[in-house]
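based on what follows, work out the 3D shape:
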Amino acid sequence: MTTSNGTGTQAIDRAMSLVAAVIKADEPLTYPELQDECGLAKSTTSRLLAALERTELLERNGGGGYVAGPLFWLYATRHDPWEELVRIARPTMEQIGDDTRETVNLSVNRGDRVAQVAQVDSSYMLGTKDWTETDVPAHASALGKVLLAYGALEAGDGPFERITPNTIADPGALRRELDAVVRHGWASTVDELEIGLTGVAVPVRGVHGDVIAALGVSGPSPRLEHRIDEVGQKLDERAKQLSGLLRRGTHKRGAA
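Sure, this is the predicted structure:
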């Protein structure tokens, strides 16, 4: 290998300096900023950036700045998916909180259970509770029903625990409920997990289109049970936007 013509280790070193500059930056870097940061000629910078985009190590966001490319997202989803997912989803969750003023949760499956990995609190004093430390049965929560309906969790044979008089405990009835979730695009519970608690949730899809999480809103039944369709539609719109970010890879810092 040679360093004299820019095709050997010198070219690799220069390309990696561009990648490192982008990864370490707090904001997306422009072409002139990268050239200045790495001390490279214009032609060299242009050639290397084009190669790094082709190989998906870097990409440009909507403003033209360079951010980490899809290969970094792929690595994150395989090795530390939930931390990255929470970071990406946080702005969407805050938007939903502004839309509904209710508690917003993001859940994933961990083994055979629903794990709540992020929460935005309700703006109401009544209804705010930290669900991230609570083990919630999948069949009795809107978030869990989404994961069950789309195959991210297995329901099992049942019968299921009847937590309240409204909990669906019969396997056949639960199956019909899950089929309805897929038809409608969202799941709901009214007084099934707790008397007086209503929840609505929708699926979040990953880079391959499969359901990787559930995004939901919960609050007191008197506030929510008559707004289920309205809240479900709002959630569906927001979740589709989030899913689009995940699929397109435009979610990197400064790009969303």
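
alpha carbons only for contacts and neighbour counts from here, please
OK.

strands of the stretch 51-200 of the chain, start to end?
Chain-ordered strands for the stretch 51-200 of the chain, with DSSP state E, counting those that start in this stretch as the definition, fall at 58-60, 66-68, 103-110, 113-120, 187-190, 197-205.

what's the first helix or strand after the last one?
Right, strand 197-205. As assigned by DSSP states H and E, the chain's next helix or strand after strand 197-205 is strand 211-220.

check which helices and strands that following strand sits against.
strand 103-110, helix 142-149, strand 197-205, helix 228-248 (3 or more CA pairs under 8 Å, 6 or more residues apart in numbering; DSSP states H and E).

how does it look with 6 Å?
Using 3 or more CA pairs under 6 Å, 6 or more residues apart in numbering; DSSP states H and E as the contact definition, the elements that strand 211-220 packs against are strand 103-110, strand 197-205.

adding mean neighbour count and distance to residue 80, write these out as TSV.
Supplementary listing: the helices and strands packed on strand 211-220 in TSV, determined by neighbours: other CA atoms under 10 Å; distance: least, CA to CA, whole Å:
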stretch	mean neighbour count	distance to residue 80
strand 103-110	23	13
strand 197-205	27	17
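
export the strands of the stretch 51-200 of the chain as a markdown table, with columns for distance to residue 149.
Below are these laid out as a markdown table (distance: least, CA to CA, whole Å):
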| stretch | distance to residue 149 |
| --- | --- |
| strand 58-60 | 35 |
| strand 66-68 | 34 |
| strand 103-110 | 13 |
| strand 113-120 | 13 |
| strand 187-190 | 9 |
| strand 197-205 | 9 |
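
nearest to residue 150, out of those strands?
Of all these, the one in closest proximity to residue 150, counting by CA to CA, is strand 197-205 (8.1 Å).

which outside residues touch the closest one?
Contacting residues not belonging to strand 197-205 are listed as 142-143, 186-191, 211-221, 236, 239, 243 [CA atoms under 6 Å, 6 or more residues apart in numbering].

what do you get for stretch 172-191?
Contacts with stretch 172-191, where a contact means CA under 6 Å, 6+ apart, come from 142, 149, 197-202, 232.

now the second one, please; I'll put the structures next to each other:
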Amino acid sequence: MEPGSHDVELTWRPAAKAAHAGKASTGTQAIDRAASLLVRVVEADTPQTFSRLLAESGLPKSTASRLLSALERHGLLRRDGSGAFLPGPVLTRYAGRAGTADLITAAQPVLERLGEKTGETINLAVLSGGSRGEVEQVAQVDSRYLLGAMNWVGLRVPLHCSALGKVFVAFGATDLPRGPLERRTAHTITDRARLAAQFAEIRKTGYGVAVEELEPGLIAVAAPVRGRGGQVIAALSVSGPSIRLGQAQIAEIGELLVSEADAFSASLGTSQ
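Take a look at the predicted model:
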């Protein structure tokens, strides 16, 4: 080692450590700020606007925008139709795992009662989360008929072409995925304007319908289940073949589903 080289090395190391410490401090500060924004949204009773989060956090506009975008990008936050922030699919999925088993147990008498009254396949579904835009069916009571009987438990279906998925979107529990929508059958609606009109109608009637949009010959009707605070946490559906479910049957089943879903929601302590 040349004379003096050791001194140079000693002089360099503290500077490197100081630079590293500065970066660590900056990183920790960013995490703290992002966490603070996330907590504000999660603990709020209503969707939080950007302007409100900006005012309450005291952050610079550019910083708040960057952090909120990062949280949204990673699925921790999402925006509603007006652009306000809500807990994202990652948090919704995590919360749902803990409550799904209890929800299934509580819903079983409702599923069985609907099965007895309609004779058709009855399903309970929750949002599956992620960016693909799907719902997952978690419980089922089988149809008394052989035609149209299928086990849907564990299967995930798209939001835009299933009665269950349409209910979640119509009542603001989630949004349609970005990009082109999959055409599953000749009857699948992929035009977003037409779907928006359907969602408005669902909000009026209280139930959603998918007529041969998911599978040829399959008709399904669904209604929302609400948890505390009135947020849609699940959906109930009745499905069967088109030869058994005409317009009159669809309307009758829709009214029955709304009645049963509302009563079930009330039993869960909802406040709409």
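
can you give me the TM-score here?
TM-score for the superposed pair, counting by TM-score structural alignment, normalised by the length of the first structure: 0.64. Supporting figures: 173 aligned residues with a CA RMSD of 1.7 Å.

please, where are all the helices along the second structure?
Remark: helices of the second structure, listed N- to C-terminal, are 5-43, 50-57, 61-73, 89-118, 163-170, 192-205, 247-267; assignment by DSSP state H.

residue 142 of the second structure matches what in the first structure?
Aligned by TM-score structural alignment, residue 142 of the second structure pairs with residue 121 of the first structure.

likewise for residue 259 of the second structure?
By TM-score structural alignment, residue 259 of the second structure lines up with residue 237.

ditto for residue 240 of the second structure
Matched across to the first structure, residue 240 of the second structure falls on residue 219, judged by TM-score structural alignment.

residues in contact with its match?
Neighbouring residues of residue 219 of the first structure by CA under 6 Å, 6+ apart: 102, 127, 197-198.

in the first structure, which residues correspond to stretch 212-220 of the second structure?
Stretch 212-220 of the second structure falls opposite residues 191-199 of the first structure when the two are matched by TM-score structural alignment.

oh, I was asking about stretch 16-35 of the second structure
Correspondence between stretch 16-35 of the second structure and the first structure is not established for any residue, with TM-score structural alignment as the criterion.

what comes up buried for that stretch?
Neighbour counts using 16 or more other CA atoms under 10 Å place 33-34 of stretch 16-35 of the second structure among the buried residues.

now tell me what touches that stretch from outside.
With contact meaning CA under 6 Å, 6+ apart, stretch 16-35 of the second structure is reached by residue 67.

mind redoing it with 10 Å?
Defining contact as CA atoms under 10 Å, 6 or more residues apart in numbering, one finds that stretch 16-35 of the second structure is touched by 13-15, 36-39, 41, 57, 59, 63-64, 66-68, 70-71.

and residue 128 of the second structure, what's its match in the first structure?
With TM-score structural alignment defining the correspondence, residue 128 of the second structure maps onto residue 110 in the first structure.

check contacts around its match.
Each residue near residue 110 of the first structure by CA under 10 Å, 6+ apart is listed here: 116, 152-153.

residues near residue 246 of the second structure, how many?
Other residues lying near residue 246 of the second structure total 12 when counted by other CA atoms under 10 Å.

now do residue 14 of the second structure
Other residues near residue 14 of the second structure come to 11 when the count uses other CA under 10 Å.

for it, which residues are in contact?
With contacts defined as CA under 10 Å, 6+ apart, residue 14 of the second structure is in contact with residue 20.

is it possible to export the helices of the second structure to a markdown table including distance to residue 228 of the second structure?
Converted to a markdown table, those look like this (distance: least, CA to CA, whole Å):
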| stretch | distance to residue 228 of the second structure |
| --- | --- |
| helix 5-43 | 14 |
| helix 50-57 | 24 |
| helix 61-73 | 24 |
| helix 89-118 | 13 |
| helix 163-170 | 16 |
| helix 192-205 | 19 |
| helix 247-267 | 9 |
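
most tightly surrounded among those?
Comparing the helices of the second structure by mean neighbour count (mean count of other CA atoms under 10 Å), helix 163-170 ranks first with a mean of 29.

what range does it cover in the first structure?
Aligning helix 163-170 of the second structure against the first structure (TM-score structural alignment) gives residues 142-149.

in stretch 156-171 of the first structure, what counts as buried?
Of the residues in stretch 156-171 of the first structure, those scored as buried under the neighbour-count criterion (16+ other CA under 10 Å) are 160, 163, 167-169, 171.

residue 91 of the first structure maps to what in the second structure?
By TM-score structural alignment, residue 91 of the first structure lines up with residue 109 in the second structure.

quick one: contacts for that match?
By CA under 10 Å, 6+ apart, the neighbours of residue 109 of the second structure are 115, 264.

tell me the residue in the first structure aligned with residue 196 of the second structure.
Taking TM-score structural alignment as the criterion, the aligned counterpart of residue 196 of the second structure in the first structure is residue 175.

how much space between that match and residue 124 of the first structure?
Using CA to CA, to the nearest Å, one obtains 34 Å as the distance from residue 175 of the first structure to residue 124 of the first structure.

what does residue 240 of the first structure give?
When CA to CA is applied, the distance between residue 240 of the first structure and residue 124 of the first structure equals 26 Å.

next: residue 160 of the first structure.
Following CA to CA, the distance that separates residue 160 of the first structure from residue 124 of the first structure is 32 Å.

how about residue 222 of the first structure?
On the measure of CA to CA, residue 222 of the first structure and residue 124 of the first structure end up 13 Å apart.
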